[in-house]
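S.K.: Got a sequence here, can you build the structure:
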Amino acid sequence: MNNSPDSAGHPLPEDHIVVLGIGNVLWADEGFGVRCIEALQREWTFAPHVELIDGGTQGLYLIQNVQSATRLLIFDAIDYGLQPGTLKLIENDEVPKFMGAKKMSLHQTGFQEVLCLAQLTGHYPQQVLLIGCQPEELEDYGGSLRPIVRQAMSPALAHSIEVLTAWGAQPKRRAKPLPEEATLTGAMLTLERYERERPSAEHACRRGDDRFIPKGL
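M.R.: Just a heads-up that it's a prediction; the model follows:
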């Protein structure tokens, strides 16, 4: 089955493009993927056959979203062993290998299984692109993106728009950003509000539960 856009750049009716951001916004740079999908939704609109998803840490619960996609674009923080903030793009059948090369959290274990299961069931997207960013800091509970990783969002989003345009997603920049309360992440977890309202490191432990951390650490 050919799901490529026609000669005029319009998608065929059976196209279903899924744009997925995964990760945990509560663990510093782990939130890169979710922050990218949030920014994409607030700044851009897309054709009806395009679905933007805040995948968070849902893992296997995302299987139907992956199986239904003809094209899948993923944002995630990936430990490639590179300099923090470095973007690396992986495509198609190589994506599951990189998702599991060096797992940083349980969400990556779960999502690697989602991709492998989609392959086994014969419902794997025709095109897959992973836009991964090398994190700087993960062990910071309640922290936010480090500046170098936040800076990487701009080129990551720019590249995603190029790819989505080529895929027939028809991206159009909004005249005015979507309000916080209308975002996929929800008003309380948007990047701006999270930065405004989260307690400082001096007022809230950023390493986990103080009751279980050895004295002196």
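S.K.: CA only for contacts and neighbour counts going forward, please
M.R.: Will do.
S.K.: which residues of the chain fall in strands?
M.R.: Along the chain, counting by DSSP state E, strands occupy 17-22, 44-45, 50-56, 71-77, 87-91, 127-133, 172-173.
S.K.: Please name whichever of the ones you listed is nearest to residue 111.
M.R.: strand 17-22 (8.8 Å; C-alpha to C-alpha).
S.K.: any idea how far residue 77 lies from residue 46?
M.R.: Separation of residue 77 from residue 46 (C-alpha to C-alpha, to the nearest Å): 24 Å.
S.K.: Which one of those two is surrounded by more residues?
M.R.: The neighbour count for residue 77 versus residue 46, taken as other C-alpha atoms under 10 Å, is higher for residue 77 (29 against 18).
S.K.: what sits against the more buried one?
M.R.: Contacts for residue 77 (C-alpha atoms under 8 Å, 6 or more residues apart in numbering) come out as 23, 29-33, 132-135.
S.K.: Which helix in this structure has the most residues?
M.R.: helix 147-166 (DSSP state H).
S.K.: Pull out the buried positions in it.
M.R.: Within helix 147-166, the residues that count as buried by 16 or more other C-alpha atoms under 10 Å are 148-150, 152-153, 156-157, 160-161, 164.
S.K.: tell me the angle of that helix relative to strand 17-22?
M.R.: Orientation of helix 147-166 against strand 17-22 (axes from the mean of the first three to the mean of the last three C-alpha atoms, to 10 degrees) gives an angle of 170 degrees.
S.K.: quick one: helix 147-166 to strand 71-77, angle?
M.R.: Orientation of helix 147-166 against strand 71-77 (the same axes, to 10 degrees) gives an angle of 180 degrees.
S.K.: Show me what helix 147-166 is packed against.
M.R.: Here helix 147-166 touches helix 32-43, strand 127-133, going by 3 or more C-alpha pairs under 8 Å, 6 or more residues apart in numbering; DSSP states H and E.
S.K.: before we go on, could you also do this sequence so I can check it against the first one:
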Amino acid sequence: MNDKNILILGIGNILWADEGFGVRCVETLNERYRFGDNVKLMDGGTQGIYLVQHVQAADVLVVFDAIDYGLEPGTLKKIYDDEVPKFMGAKQMSLHQTGFQEVLAMAEFTGNYPEHLLLVGCQPVELEDFGGSLREPVRAQIDPSLEIALDYLQQFGITPENHDQPAEALAPGELGLNEYEAGRPSEMDAFRKGDLRFLNDETAESGER
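M.R.: The predicted model follows:
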């Protein structure tokens, strides 16, 4: 029996289009599979440093995230072990990315760092779309990303069970992909570049979308 503690983590912000890729991956994994007690699935959102305690407790860490690799939009890339923090610090694409690099650094400093680490990242198509959803090239990579993670976990004796019963949600139900999509206003009804109260007058008056 495998006694390693496994943490499967999705990070990102679902409110900014492809930024939500990591969260949607772990959400889908949670909906489809059941794991043993030593496996924890977590929607890390943009919690940053607050994730330290969870990373410290993990022997094996799998992370899903939207990463700017400078590749073709929708491209998947796998990064392993010591290369993960180096890579996440190379190109800052979002605030949570720097935050997670700090999480790894703090975990290493305390001596409680995962023995094995896998980052599954997807090159985003669009980020500047507040309230928007995943673009199709990125959405299409959810299933392949899950396959990569499940194949990786097999070496640690982790084989989940398929299930068709409703799973306990990792985040409030209204943030789930289906409900979020159903309630999302169209681009004609909602400004998608941010909160108009905090944008410059020229942008706000133009109504640029």
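S.K.: Of the helices and strands packed on helix 147-166 of the first structure, which is nearest residue 84 of the first structure?
M.R.: Closest approach to residue 84 of the first structure among those (C-alpha to C-alpha): strand 127-133, 7.8 Å.
S.K.: For that closest one, grab the matching residue range in the second structure.
M.R.: Matched against the second structure by TM-score structural alignment, strand 127-133 of the first structure falls on residues 116-122.
S.K.: Next, the mean deviation of the matching stretch compared to the first structure.
M.R.: With mean C-alpha distance after the TM-score superposition for the first structure, stretch 116-122 of the second structure departs from the first structure by a mean of 0.3 Å once superposed.
S.K.: List the contacts of that stretch.
M.R.: With C-alpha under 8 Å, 6+ apart, stretch 116-122 of the second structure has contacts from 21-22, 59-68, 73-82, 84, 138, 141, 145, 148-149.
S.K.: How about stretch 179-189 of the second structure?
M.R.: 131-133, 173-174, 209.
S.K.: again with stretch 83-100 of the second structure
M.R.: If you take C-alpha under 8 Å, 6+ apart as the criterion, stretch 83-100 of the second structure is touched by 11-12, 46-49, 51, 67-68, 101, 104-105, 117-119.
S.K.: Of these, keep whichever come out buried.
M.R.: For these, buried by 16+ other C-alpha under 10 Å: 11-12, 46-49, 51, 67-68, 101, 104, 117-119.
S.K.: I'd like the residues you listed written out as a markdown table, with distance to residue 160 of the second structure added.
M.R.: Shown next, in a markdown table, are these (distance: C-alpha to C-alpha, whole Å):
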| residue | distance to residue 160 of the second structure |
| --- | --- |
| 11 | 21 |
| 12 | 24 |
| 46 | 27 |
| 47 | 27 |
| 48 | 28 |
| 49 | 29 |
| 51 | 24 |
| 67 | 27 |
| 68 | 30 |
| 101 | 29 |
| 104 | 26 |
| 117 | 19 |
| 118 | 18 |
| 119 | 20 |
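S.K.: Narrow those residues to those in helices?
M.R.: 101, 104.
S.K.: out of the helices and strands packed on helix 147-166 of the first structure, which comes closest to residue 53 of the first structure?
M.R.: Taking these one by one with C-alpha to C-alpha, helix 32-43 is closest: 7.2 Å.
S.K.: In the second structure, which residues correspond to that closest one?
M.R.: On the second structure, the counterpart of helix 32-43 of the first structure by TM-score structural alignment is residues 21-32.
S.K.: next one: stretch 83-91 of the first structure
M.R.: Mapped onto the second structure using TM-score structural alignment, stretch 83-91 of the first structure covers residues 72-80.
S.K.: what sits up against the matching stretch?
M.R.: Counting by C-alpha under 8 Å, 6+ apart, 116-125, 137-138, 140-141, 145 sit against stretch 72-80 of the second structure.
S.K.: Of these, just say which sits nearest to residue 159 of the second structure.
M.R.: Comparing those against residue 159 of the second structure with C-alpha to C-alpha places residue 145 closest, at 15.9 Å.
S.K.: give the contact list for the closest one.
M.R.: Applying C-alpha under 8 Å, 6+ apart, the residues contacting residue 145 of the second structure are 25, 64, 76, 120.
S.K.: measure the spatially most central residue of the second structure to residue 90 of the second structure for me?
M.R.: Most central in the second structure under C-alpha atoms, centre = their mean is residue 22, positioned 1.8 Å from the mean C-alpha point. Separation of residue 22 of the second structure from residue 90 of the second structure (C-alpha to C-alpha): 19 Å.
S.K.: How about residue 197 of the second structure?
M.R.: With distances taken as C-alpha to C-alpha, residue 197 of the second structure is found 32 Å from residue 90 of the second structure.
S.K.: So these two - more neighbours on which side?
M.R.: residue 90 (11 against 8).
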